[in-house]
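Q: No sequence on hand, only this structure:
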């Protein structure tokens, strides 16, 4: 290992995924010299193994499901998807796992890229170890931003490494569809990947430890998605745990808590995420390696005046768009503090807004889609709000009928009865992903219900569900 030089920047960012890129871009745009460190591909998990390839896999599935609900589209109604064409398009969306374009963007933006493993080396210092063993030390005059994201968390089953299980990475980058696939988990990754690979020709068995899918969302969301998966041919088993896994002559054998043996060609564990902080030098600044980074609403790690944690590593919301929002806030905060500009840390501050995490939007790209923002009914009640849930079936919405026969969907708004605002909104149904932004505006902006009456939805669209929800609130 050869140390070469020490180079000073105003800001050093660990992790060049979308979150790290946004933090670096915002800091550099404010006139701060900025470096970013990445050990894998510039563009991160989202670009190559998560958001982009997974949605590229799912879009044809949803398009075909929409087509099957409509008359006059016979070719789209027949037969399975062309798996080869879908996977080839997926490869395009993942840039064939090459980061040339992302690197070009960094170069054009004037952000210095250091390839290698980055570790904190005490306050305001980062060492970067390149593949050839060369070590470069970067010092930060203003801030170090940790944006290293998360990795798949596998269960502690004996011999699991020998099985070579899929994680979300293998599930989004596989070259062919396995004949039989076991999916373990009940969250977003499990539901989406079961949806995709079933449609691409795999015989999927979905093993869910809990009572149902998408347990962190409104109960009807998981119920409707689970019903649709079963109708599509997925063997959905709730209340089922995996006690052991082996690979015998190339075949995966999973044994459930009931002693049943389930065989497959591959097994995907979608059982949670862990922070990528175990080997980034947290111990050199008095923090616990492998831990989530606690931050305040300016994304600063308490007890420091230079260390920031943005995106998944702070565990506020494991979503790319929310991490990018946090990164924009952090970049602006760092720039303001560097220039001595006072911060307006009140919500919706005119100078530098603090990071809000009460109106987080999310879409699950299954068939039907799930789109939600803010608190579920259970979360709102647990938080101490006096609330009421208002439910509407999409059958009452004229725009839903245009999606074809058999449209199944439901909407819920969680109303704060004391403040007459919305604490949360959930939509389930085909096409609802485009409704979530209007719900996010209503929840994040704390729009009074009496003002929402004057937001007129166009006819005939799915957005008429807003009028139906308001009418249900008024009439009951």
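A: Ah, there it is. Note that the structure is predicted; figures quoted are calculated from it, not measured.
Q: Every contact and neighbour count from this point should use C-alpha atoms.
A: Will do.
Q: From residue 463, how far out is residue 437?
A: Here residue 437 is placed at a distance of 11 Å from residue 463 (Cα to Cα, to the nearest Å).
Q: Who has more neighbours out of the two?
A: Neighbours were counted for residue 437 and for residue 463 using other Cα atoms under 10 Å; residue 463 has more, 21 against 15.
Q: and the gap between the closest residue to the more buried one other than its chain neighbours and residue 399?
A: Leaving aside its sequence neighbours, residue 463 sits nearest to residue 457 (Cα to Cα, 6 or more residues apart in numbering; 5.7 Å). Per Cα to Cα, residue 457 is found 11 Å from residue 399.
Q: more neighbours, these two?
A: residue 399 (18 against 14).
Q: My guess is the more buried one contacts residue 466. True?
A: No - in this structure residue 399 lies outside contact range of residue 466 using Cα atoms under 8 Å: 11.9 Å.
Q: Residue 137 belongs to a helix?
A: No - according to DSSP: H, G, I helix; E, B strand; the rest coil, the state of residue 137 is strand, so it is not within a helix.
Q: give the contact list for it.
A: 3, 5, 6, 7, 125, 126, 127, 128 (Cα atoms under 8 Å, 6 or more residues apart in numbering).
Q: okay, now the one to match up with it:
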């Protein structure tokens, strides 16, 4: 045998990617007694811990808290000054663990999984090769499953001048060391509106450039309208139906100029492109197993890749629901399915809402957008429900119609909608926009996922005086009271 070639190391499961999804797959299979190896080329904890969920919410929390406080009589006068940007950025650094993953590596080690730091690539069925920056080379063989949990990455548009312009993506937007005087944000999705909210509150003059005719187009239309109004009141310049055609930045430093399709120009100190994501599958050896590098990986409801009996794609890479909590949910489902198949147990719970079926990805995925006001939605919107062929009714109420909203904030503005399946008398979806509505979402998620009958929801009594009384108002409206 060639002594220069390492002997393959066998594990029951090999996981590519140690973000929240990969960590949870490894934890689930280890808890069931299977051996596992986890491979990661960057930081254990992944995008969420260092460049997305945690640092972005650390930036947003002071902005939202100050906005809420300014709407409370007796307190508003004390919070009119600017945020302490230096303190906010330092707090952000703490929540990003100063981009050090020692704590998460220790947690992963505690599960009993073997961690390999390096670039992992598939090398044929059930085999993964790992090359580390220190020159180490490992060959890992999976007895039962390889789980691809490599996530997604932000994509810069192919525009003249983008290359070399040092444009921000979501990573730079959440880890920037200083507040830009002027920030142009291209894109009206979640990243765009959240980062516009955060940096506007920290002192940037924000210009938000949106190709479509509204913000957050995947949510109910009234959500984007409320958030656009609030951003405008805060000082942001929002331009809808606007296309950026080129970027000009001499030497990649100094001011940046965005050339618009109508001939206008926008100048800024930094530009954030929040215009989409792509799967991180371009260099993981998919071609060695008959797949296309750089592609999303379609899967069944147990997250097993279509046409394979050993390859799983969990989290963003399968393009079912690009949300951290949904990736962790899929990891629990996939982990249970991998264990059952490894133990030779038939997957008897693959039906809708079964233990081996990630049904919530398409029927009950919740999401909170941490802007001011917050937006929260679960399940289907009205347009999605109608497109799916359901016979539905949208029930709407002004959030300010409940006493708890007025107590929460003077001049409270918001809107609530539930989507009722008229044939089954259950909820298919719910959407809220308004200050503090993120904490309403789990009750809606339980109602949607649990397929709780409307008549039973009538007996779920909301406490007075809380904003959750909006449930009672919605039910009353539906019943015609």
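A: Looks like it arrived, so ask away. Keep in mind that what you see is a predicted model, and the values were worked out from it rather than measured.
Q: Translate residue 367 of structure 2 into the numbering of structure 1.
A: In structure 1, residue 367 of structure 2 lines up with residue 362, judged by TM-score structural alignment.
Q: ok so, going back, what is in contact with residue 457 and residue 399 of structure 1 at once?
A: With Cα under 8 Å, 6+ apart, residue 457 of structure 1 and residue 399 have common neighbours 463, 464.
Q: Where in structure 1 does the helix or strand hosting residue 227 of structure 2 fall?
A: In the assignment (DSSP states H and E), residue 227 of structure 2 maps to helix 221-234. Mapping helix 221-234 of structure 2 onto structure 1 (TM-score structural alignment) gives residues 219-232.
Q: just stretch 334-346 of structure 2 next, same as before
A: If you align by TM-score structural alignment, stretch 334-346 of structure 2 falls on residues 330-342 of structure 1.
Q: Looking at structure 2, which of the contacts of residue 137 of structure 1 hold up?
A: Among the contacts of residue 137 of structure 1, the contacts conserved in structure 2 (both residues aligned by TM-score structural alignment, their matches' Cα atoms under 8 Å) are 5, 6, 7, 125, 126, 127, 128.
Q: Am I right that the last one is in a strand?
A: Yes - the assignment for residue 128 of structure 1 by three-state DSSP puts it in a strand.
Q: neighbours around it, how many?
A: Neighbours of residue 128 of structure 1 (other Cα under 10 Å): 24.
Q: how about it, what does it touch?
A: 37, 114, 115, 116, 117, 118, 119, 135, 136, 137, 138.
Q: PyMOL command for the buried members of those?
A: Buried residues within these, by 16 or more other Cα atoms under 10 Å, are selected in PyMOL with:
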select buried, resi 37+114+115+116+117+118+119+135+136+137+138
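Q: Let's have the contacts of residue 128 of structure 1 in a markdown table, adding distance to residue 183 of structure 1.
A: What follows is these, written out as a markdown table (distance: Cα to Cα, whole Å):
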| residue | distance to residue 183 of structure 1 |
| --- | --- |
| 37 | 34 |
| 114 | 37 |
| 115 | 34 |
| 116 | 33 |
| 117 | 32 |
| 118 | 33 |
| 119 | 34 |
| 135 | 41 |
| 136 | 42 |
| 137 | 43 |
| 138 | 42 |
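Q: Distance check, the alignment partner in structure 1 of residue 277 of structure 2 against residue 252 of structure 1.
A: Under the alignment (TM-score structural alignment), residue 277 of structure 2 maps onto residue 273 of structure 1. Residue 273 of structure 1 sits at a distance of 23 Å from residue 252 of structure 1 (criterion: Cα to Cα).
Q: higher neighbour count, the two?
A: residue 252 (23 against 15).
Q: so what's that one closest to, chain neighbours aside?
A: Closest to residue 252 of structure 1 by Cα to Cα, 6+ apart is residue 264, at 5.1 Å.
Q: residue in structure 2 matching that neighbour?
A: Residue 264 of structure 1 maps onto residue 268 in structure 2, by TM-score structural alignment.
Q: can you count the residues close to that match?
A: 20.
Q: how big is the offset of the helix holding residue 227 of structure 2 relative to structure 1?
A: When structure 1 is superposed, helix 221-234 of structure 2 averages 0.3 Å from its matched positions, counting by mean Cα distance after the TM-score superposition for structure 1.
Q: Packing partners of that helix?
A: Judged by 3 or more Cα pairs under 8 Å, 6 or more residues apart in numbering; DSSP states H and E, helix 221-234 of structure 2 is in contact with helix 190-202, strand 426-434.
Q: tell me the angle of the longest one relative to helix 221-234?
A: Relative orientation of helix 190-202 of structure 2 versus helix 221-234 (axes from the mean of the first three to the mean of the last three Cα atoms, to 10 degrees): 20 degrees.
Q: Show where helix 190-202 of structure 2 falls in structure 1, residue numbers please.
A: So helix 190-202 of structure 2 sits over residues 188-200 in structure 1, by TM-score structural alignment.
Q: Repeat that for the shortest one.
A: Residues 421-429 of structure 1 are where strand 426-434 of structure 2 aligns, with TM-score structural alignment as the criterion.
Q: go on, stretch 398-415 of structure 2?
A: Under TM-score structural alignment, the match for stretch 398-415 of structure 2 is residues 393-410.
Q: measure the matching stretch end to end?
A: Note: stretch 393-410 of structure 1 ends 4 Å apart using Cα to Cα.
Q: May I see the buried residues of that stretch?
A: Quick answer for stretch 393-410 of structure 1 (16+ other Cα under 10 Å): 393, 394, 397, 398, 399, 400, 401, 403, 407, 408, 409, 410.
Q: nearest to residue 314 of structure 1, of those residues?
A: residue 410 (32.2 Å; Cα to Cα).
Q: Hmm, residue 429 and that closest one touching each other?
A: Yes - counting by Cα under 8 Å, residue 410 of structure 1 touches residue 429, with 6.7 Å between them.
Q: what is in contact with those two at once?
A: residue 394.
Q: all strands in the stretch 301-450 of structure 1, in order from the N-terminus.
A: Secondary structure of the stretch 301-450 of structure 1 (DSSP state E, counting those that start in this stretch): strands at 307-309, 361-364, 369-374, 387-393, 410-416, 421-429.
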